[in-house]
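*Asks:* 3D, please:
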Amino acid sequence: MKIILTQEVSGLGAPGDIVEVKDGYGRNYLMPQGFAIRWTKGAERQVEVIKRARSAREIRDLGHANEVKAQIEGLNVSLSVRAGDGGRLFGSVTPAEIVDAVKKAGGPVLDRRRLELPGHIKSVGSYPVRVKLHPDVAAKFDLNVVKAK
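*Replies:* Next up is the predicted model:
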């Protein structure tokens, strides 16, 4: 079965890639989860739109990845959240909130799917966060979770 990926699937490809998979895998997993669409001539034209959008936010090369890494590692990222007594959060910190905090701190716009968290962040404190920018480059920064006033 020929499909077009709409999201990154590890071991298979990136958004916009046209891949050949077994019928059951495509029909029962990839398409219902929204990871892929069936390949048609019209859908292949949409691939160009997907690829243009991906290239706009993608790290261009190793040199660009190292520049972004230096920029991220120099940031002081702080996230103000609602917390109860004892520093316990109401809920947990999401990757989307971390991406917004990096942007507010003056950093680049990151893809939330590339963040690697040390588990669920459910209390105030400092947490190490890793961002996979390129297959060879990963940036690390400390996220300071503080109680909102």
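*Asks:* only C-alpha atoms from now on, for both contacts and neighbour counts.
*Replies:* Will do.
*Asks:* what about the residue nearest to residue 110 when sequence neighbours are not counted, helix or strand, and which?
*Replies:* In this structure, residue 110 finds its nearest non-sequential neighbour in residue 99, 6.0 Å apart by C-alpha to C-alpha, 6 or more residues apart in numbering. Per DSSP states H and E, residue 99 falls inside helix 95-104.
*Asks:* helix or strand right after that helix?
*Replies:* Past helix 95-104, the next helix or strand by DSSP H and E is strand 115-116.
*Asks:* just checking, what packs against the helix or strand following that next one?
*Replies:* Sequence-wise, the next helix or strand downstream of strand 115-116 (DSSP H and E) is strand 125-134. Applying 3 or more C-alpha pairs under 8 Å, 6 or more residues apart in numbering; DSSP states H and E, we find strand 125-134 packed against helix 62-73, strand 115-116, strand 137-147.
*Asks:* and this one, so I can compare the two:
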Amino acid sequence: MTTKLILTHDVTHLGTAGEVVTVKDGYARNYLLPRRLATPWTKGAQRQIDQMTEARRRRAIVSLEQAQEARDWLNENVVTVIASAGANGRLFGGVTTADLAAAVKEAGGPALDRRKIEVVPPIKSTGRHSASVRLHPDVVAPLEVDVVAAAR
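*Replies:* Modelled structure (predicted):
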């Protein structure tokens, strides 16, 4: 059986926020709905789709040129994030995508949407780490992060 859903967030290899997708029942029930990545499709949901599309349009980097400028800045700079860590360099918690977006903006870089930053594996220790940022459908930029322990 299949279920018709509206994506509320971008899902890799499935679609972007606001799209109506048809997926298998188990995928919807066990993954998309509990994580609030999608909502069930209804006839009255078209208004919600329109609102999400408008909000995404306002947040998005408008042109390919802007995305390429942002990619150039990210290629040239290493972003430093200060986090609480133990004596062995292991972080208390982890570095989130919101932390990364704030650190880029603080360093004078472009404003990034935290939902467009992908960190695999999660950053849980001090040192140099890599992430990627989907700036535009055609532009993906690497993001180099240097995690430093906060002074006690």
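*Asks:* before we move on, the earlier item: of all the helices and strands packed on strand 125-134 of structure 1, which one comes closest to residue 127 of structure 1?
*Replies:* Nearest to residue 127 of structure 1, of all those, is strand 137-147, at 5.1 Å by C-alpha to C-alpha.
*Asks:* in the closest one, which residues are buried?
*Replies:* 138-147 (16 or more other C-alpha atoms under 10 Å).
*Asks:* what's the answer for stretch 115-122 of structure 1, then?
*Replies:* In stretch 115-122 of structure 1, counting by 16+ other C-alpha under 10 Å, buried: 115, 121-122.
*Asks:* what range in structure 2 does the helix holding residue 99 of structure 1 sit on?
*Replies:* With TM-score structural alignment applied, helix 95-104 of structure 1 matches the range 97-106 in structure 2.
*Asks:* average gap between the matching stretch and structure 1?
*Replies:* In the superposition against structure 1, stretch 97-106 of structure 2 averages 1.5 Å from its aligned positions (mean C-alpha distance after the TM-score superposition for structure 1).
*Asks:* and for that stretch, what's in contact with it?
*Replies:* 79-81, 110-115, 117-119 (C-alpha atoms under 8 Å, 6 or more residues apart in numbering).
*Asks:* show me which pair in these is furthest apart.
*Replies:* Going by C-alpha to C-alpha, the pair spanning the contacts of stretch 97-106 of structure 2 furthest: 80 and 115, at 19.5 Å.
*Asks:* which one's more surrounded, these two?
*Replies:* Under the neighbour definition other C-alpha atoms under 10 Å, residue 80 of structure 2 and residue 115 were set side by side, and residue 80 has more, 18 against 13.
*Asks:* for the equivalent of the more buried one over in structure 1, which non-adjacent residue is closest in space?
*Replies:* By TM-score structural alignment, residue 80 of structure 2 lines up with residue 78 in structure 1. Excluding the flanking residues, the one nearest residue 78 of structure 1 by C-alpha to C-alpha, 6+ apart is residue 144, at 4.6 Å.
*Asks:* quick one: contacts for the counterpart of that neighbour in structure 2?
*Replies:* By TM-score structural alignment, residue 144 of structure 1 lines up with residue 146 in structure 2. By C-alpha under 8 Å, 6+ apart, the residues touching residue 146 of structure 2 are 78-81, 126-129.
*Asks:* so what touches stretch 36-50 of structure 1?
*Replies:* Residues outside stretch 36-50 of structure 1 that contact it (C-alpha under 8 Å, 6+ apart): 2-7, 15-18, 26, 30-31.
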